[in-house]
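Asks: Below is the structure, and that's it, no one-letter string:
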């Protein structure tokens, strides 16, 4: 009998495990006990012709609007001030405070209409006005208003902006309020908050160009305003908002009733279970709004895209997106987990979601959703904002292994580059690896580029004429795609609008190891941004919950709009470090020179040559600037390139001898060469010179190009009295490379003539003020280069140190070398790593590091 009981228990446990295996690894939210009452409250009988029908039901379900028990909302009626303040205080999560204040004011017994110590108010609203005063919602002047009178539009804008903590906009930054024809009617003391409400798209003017500051607001208009404000402030009521799609609906018999489990894959890739049950032991559900119709969870079906609101461990309300379908065509601009960005032929941008139910075809042949890639031309059938079908236009491959150039393509962000002799191996963010010759030309970008110039973090397109080859026939650099603008930090003050923008105050911009004040207030689009809180990914919609936290943001140029693409939020005390580092890719930690360790995570912004790069690039560097939370992870790392360009020989000295194919320095006066980033005295040195050697005379006020033959013919100059060689040119800077045939000789790539002959000064005195500097090119203006991450070599400490006082150099009299060839300033491009020999802010030799 005992064995039988054990077997029965085992079978029972197996059945229970089977029934609930779907929630393994899922986060579960149960419905609430009052869901049926909420549904009944939403079902007003007088709102079906109202433009704000959905907003009224939504705000009622979320307890911002309260019904009066008779099933009527009176949408067209004007709203009293006390009614408006009651709704706004609920939006602020202050309803409990109002109830406590009301009981205190009336002794728990309803009173009669009358006046408070200041202002007229109905008895039911005495607690409302008390809390509105105590929270600062009402100004001192407003406290004497008659609150039984109708509210005006400018009062609503002012109170809502204050209530949900929008940042007021002052001075020259206030523009929207002055764009209305009746701007003179705004109350001056309300302008900063009205501007914030308009800027956040919570309120707007009429189509005729007027705002109507003193017009009354109706109850249906207020519902629409509250609904938009709620998108920013829902966390104030204790709600969490998330979005996803319904993968399946599970139905189980339990305790004489039914349990429904709605399996959700949210936009962060997490598995969520929303549960309702109606049985002998439990009765909970949640209200739902679907296609303008209120109901309970039973109206949700598999494939629905929903927004759901939770409070603690309970789901309170969900709404589905509109099921109206449309067809969009364009090019895929970016692909993320669960969504992608589409750019249509008119340049419009759309964020479109996909899921396991999305059908994908390539030329009408079924394909996998993993085949969705940047650069593909697609036709998308969209329901709401979710793709139900994606058709990729792709040219069929021919049978002989060859295709027309461009028919086979690949594209993406470079995540790794390895160079082996003349071959470059390039890995894209889709995992594909290709090889190309280092000298292969690259189209796009600026200047003359080759594959050897490409960098990790850049976006490229590859074109092939062979089906199976991993060597492209053409490479195109998307020079303006996701171009890095800046790394900034600031304090989060909110999120505005339906095309959301993150609002920041006390904004600073990173430059050369320092955070410089940029503005008191800024907003950046977060369309498609990845957002992390202390290293953990969170939905974009959750940003507003972290007002007052610091955000570190990678800002990129998305088709002319400064857009936040990576947002790292932290709440710890911030610290910074500049110096040597070592990176452990297994533990994802950076060890500093003082043995402190800082963790690196997916939310860490890592910048190299102005490009956002993956974590494994840290294993290739020895110095960096790191910003991190004390006891926490790194929020921003700027890689400092400390490698000197290989293959170049830098020398300085006086020309002593010239032959038909060479010249020598260091016989008469000391000569010097750069060794480990410092000038070091050398013995006399001979350099071969040819007709491709670039020679420029900068001994005068204006640079003069010197002909090869004129330079060589110095050897025919003679001093009549002493019968010795008379050189035309004196001290020169030389950049050279080793001769292919003589290991002891060097071939001069360029010669920068610094003085004429008989220049009476010692050679060391000429170079004593020279500095060896590394930097990243930021921008070009004529012959002036604006620099970033400027580092000077410190010979005493034997390391590179950030120079925060130098941000540009003049290269009018400099020689610029790249790929062993002299180039013009116009051939440089933003992001180039430069190795510079300079005197003050004047460049002498500039080499581009590959």
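Replies: Received, thanks. Keep in mind the model is a prediction, meaning the values are calculated, not measured.
Asks: From here on, just use CA atoms for contacts and neighbour counts.
Replies: Will do.
Asks: Quick check: longest helix in the chain by residues?
Replies: helix 2-20 (DSSP state H).
Asks: For the next helix or strand after it, name the packing helices and strands.
Replies: Sequence order places strand 27-30 as the next helix or strand after helix 2-20, per DSSP states H and E. With contacts taken as 3 or more CA pairs under 8 Å, 6 or more residues apart in numbering; DSSP states H and E, strand 27-30 sits against strand 271-278, strand 314-320.
Asks: Let me have the ones you listed in CSV, extended by mean neighbour count and distance to residue 57.
Replies: Compiled in CSV, the helices and strands packed on strand 27-30 are given as follows (neighbours: other CA atoms under 10 Å; distance: least, CA to CA, whole Å):
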stretch, mean neighbour count, distance to residue 57
strand 271-278, 23, 21
strand 314-320, 24, 11
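Asks: Those: which one's closest to residue 804?
Replies: Among the helices and strands packed on strand 27-30, strand 271-278 comes nearest to residue 804, with 47.7 Å by CA to CA.
Asks: packing partners for the closest one?
Replies: By 3+ CA pairs under 8 Å, 6+ apart, strand 271-278 packs against strand 27-30, strand 257-266, strand 283-284.
Asks: Would you mind listing the buried residues in stretch 388-399?
Replies: Neighbour counts over stretch 388-399 (16 or more other CA atoms under 10 Å) mark 388-392, 394 as buried.
Asks: related to what we said a few turns ago, would you mind pulling the contact partners of the longest helix of the chain?
Replies: Residues from elsewhere that reach helix 2-20, judged by CA atoms under 8 Å, 6 or more residues apart in numbering: residue 252.
Asks: hold the first one in mind and look at this next one:
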């Protein structure tokens, strides 16, 4: 009897080592990492690094790799460390890793996944799923991929979800970085009343739904929304963390939700419950006290923040430490009187570069000389901190076979030879130039360092004093990008902001904005594109002369 009792106790203890995890969490996350528990068949049985066990269905076309080499499912051995990607409730990719000797791994087989917490030149701070942060280093040899396409490290944003690959076990130098696509982006900030909470399916219904649009709350197209949420993301009210099991007790309370697209449907990325009363502010942060967890706005208003504050920057969820004393922000504060804390901070700042990794510039000026691989701008202008700065000097810039060159006056794309052999830069004092009434042409130039990525040339110089810088999002709807019968290609922007040189901050527009692109240089991923290549939801940075766009960068 005693032996039987001991045996039962031992079995119970062994079975308690493992726990079957909530598979819906894996479906929402899109991946799982850990140890293979049994040979692959119709399902993948994996013990995650956290100790949870998941059984996930495999597809007929699931891709299998070990040490970055394509293999068959039969090559996977129980106990092997694996990474599995999950889409549509089934496994699409299984990556395995084998280590033949201590300290050595096949190149690219060590992986870290997480959100970019900070970018500082060649230093990348990654926030892992555990909540811990690790620091890694980037080099010119680091390969950067986004949506499977090779791109530049300058495409990185704070808040991006990335997968880092390494060539050595103990090294912190990134050999390859995969940037997740637009699914990481916040597509709207909503508020509404807490309704039905389904804790089993991790879904919540919110009523009286409003969406933040053009700096104020507007009624949503749907009076009520039922959306899934991630139960592993902390939930807060009044600066205090609350369990999701208690969410049903807050029925009728106001909730703020940062929404993202998840396979074509809305999903709550972050949520916070309002504690007292709402106030909103649109201003510049003057100072931040990290010790007390407060910031002061330019209007001298002090507002607290905490771990549950939702901070959105470049349409991505970021850490509080992404805030700075020059951040222009829209704040949704929660409190009463002089005592309030921020439930939501929406950072309005935008620039030519995504981070200090980028070295992209916008120039305007007269082309004084053009040779086979370079040109010189004379008395040029540089867009710096959203304002045109003039320089009484020459600027040497280089071009190559991959440079996009467009003649706006004659509406045609130029070859390299047509550009440097044409009459776009002449000796204005020469007899030939005077006899033929030739003068130097003017240009808008988008560069990567001193290399010209794209250039648009025109006979006459625009008045730069009339121009302003605007950022925003191309509005949803079939007519937000249209070829008008009379005006030509025109886009409609929502959540637009103009840079005010006088106030040195971004000023929100209270209505949608129409911009004509018939005479605009449009850049995406470092290349010139056409207006019909744009799409609703694109974030843009724009130099414009009232209704007319001059230079547009898709962010």
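Replies: Great, that's in hand. Everything numeric here is computed off the predicted structure, so don't read it as measured data.
Asks: Deepest in the core, which of the helices and strands packed on strand 271-278 of the first structure is it.
Replies: Counting by mean count of other CA atoms under 10 Å, strand 257-266 has the highest mean neighbour count of these, with a mean of 21.
Asks: Which strand or helix spans residue 426 of the first structure?
Replies: Using DSSP H and E, residue 426 of the first structure falls in strand 423-428.
Asks: Give me the next element, helix or strand, following that strand.
Replies: Past strand 423-428 of the first structure, the next helix or strand by DSSP H and E is strand 433-437.
Asks: List the buried residues in that next one.
Replies: 433, 435-437.
Asks: And the strands in the stretch 151-300 of the first structure?
Replies: If DSSP state E, counting those that start in this stretch is used as the criterion, the strands of the stretch 151-300 of the first structure fall at 240-254, 257-266, 271-278, 283-284, 287-290, 293-296.
Asks: Tabulate the ones you listed (TSV), appending distance to residue 484 of the first structure.
Replies: As requested, the strands of the stretch 151-300 of the first structure are arranged in TSV below (distance: least, CA to CA, whole Å):
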stretch	distance to residue 484 of the first structure
strand 240-254	29
strand 257-266	29
strand 271-278	33
strand 283-284	50
strand 287-290	41
strand 293-296	45
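Asks: Nearest to residue 614 of the first structure, out of the ones you listed?
Replies: In terms of CA to CA, the element of those nearest to residue 614 of the first structure is strand 257-266, at 25.0 Å.
Asks: the inter-axis angle of that closest one versus helix 2-20?
Replies: Angle, strand 257-266 of the first structure to helix 2-20, by axes from the mean of the first three to the mean of the last three CA atoms, to 10 degrees: 50 degrees.
Asks: so strand 257-266 of the first structure matches what in the second structure?
Replies: Aligned by TM-score structural alignment, strand 257-266 of the first structure falls on no residue of the second structure.
Asks: ok now that strand, how far from the chain's centre?
Replies: With CA atoms, centre = their mean, to the nearest Å as the basis, strand 257-266 of the first structure stands 34 Å off its chain's centre.
Asks: and what of stretch 317-337 of the second structure?
Replies: 18 Å.
Asks: Buried residues of it, list them for me.
Replies: Going by neighbour count (16+ other CA under 10 Å), the buried part of stretch 317-337 of the second structure is 317-320, 322-323, 326-335.
Asks: Show me which parts of stretch 726-742 of the first structure are buried, residue by residue.
Replies: 726-738.
Asks: hmm, back to that, closest one to residue 245 of the first structure among the helices and strands packed on strand 271-278 of the first structure?
Replies: Of all these, strand 257-266 sits nearest to residue 245 of the first structure, with 5.6 Å by CA to CA.
Asks: any idea of the angle that closest one forms with strand 240-254?
Replies: 150 degrees.
Asks: Just the angle for strand 257-266 of the first structure relative to strand 271-278, thanks.
Replies: Going by the same axes, to 10 degrees, strand 257-266 of the first structure makes 160 degrees with strand 271-278.
Asks: quick revisit: reformat the helices and strands packed on strand 271-278 of the first structure as a markdown table; add distance to residue 403 of the first structure.
Replies: A markdown table is the format used below for these (distance: least, CA to CA, whole Å):
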| stretch | distance to residue 403 of the first structure |
| --- | --- |
| strand 27-30 | 49 |
| strand 257-266 | 39 |
| strand 283-284 | 61 |
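Asks: For residue 487 of the first structure, find the nearest of those.
Replies: Here strand 257-266 is closest among these (CA to CA), at 28.8 Å.
Asks: returning to that earlier point: residue 98 of the first structure: which of the helices and strands packed on strand 27-30 of the first structure is closest?
Replies: Closest to residue 98 of the first structure of those is strand 314-320 (CA to CA; 22.1 Å).
Asks: Tell me which other helices or strands the closest one touches.
Replies: strand 27-30, strand 287-290, strand 305-311.
Asks: Any idea which of the ones you listed gets closest to residue 539 of the first structure?
Replies: Minimum separation from residue 539 of the first structure across these (CA to CA) falls at strand 305-311, 11.9 Å.
Asks: How far off centre is that closest one?
Replies: Distance of strand 305-311 of the first structure from the chain centroid (CA atoms, centre = their mean) equals 25 Å.
Asks: Check stretch 204-224 of the second structure too.
Replies: When distances are taken as CA atoms, centre = their mean, stretch 204-224 of the second structure is centred 23 Å away from the chain's centroid.
Asks: again, but for stretch 216-225 of the second structure
Replies: In terms of CA atoms, centre = their mean, the centre of stretch 216-225 of the second structure is set 25 Å apart from its chain centre.
Asks: Show me which positions of it end up buried.
Replies: Neighbour counts over stretch 216-225 of the second structure (16+ other CA under 10 Å) mark 220, 224-225 as buried.
Asks: can you check stretch 21-40 of the second structure too?
Replies: Across stretch 21-40 of the second structure, burial judged by 16+ other CA under 10 Å covers 21, 23, 25-28, 30-37, 39-40.
Asks: And the contacts of that stretch?
Replies: 44-49, 52-55, 73-74, 76-89, 230-231.
Asks: So which of the residues you listed are in helices?
Replies: When DSSP H defines the helices, the subset of the contacts of stretch 21-40 of the second structure inside them is empty.
Asks: Just the buried ones from those?
Replies: The buried subset of the contacts of stretch 21-40 of the second structure (16+ other CA under 10 Å) comprises 44-48, 52-54, 73, 76, 80-86, 230-231.
Asks: if we can go back for a sec, between strand 433-437 and the strand holding residue 426 of the first structure, find me the angle.
Replies: Going by the same axes, to 10 degrees, strand 423-428 of the first structure makes 150 degrees with strand 433-437.
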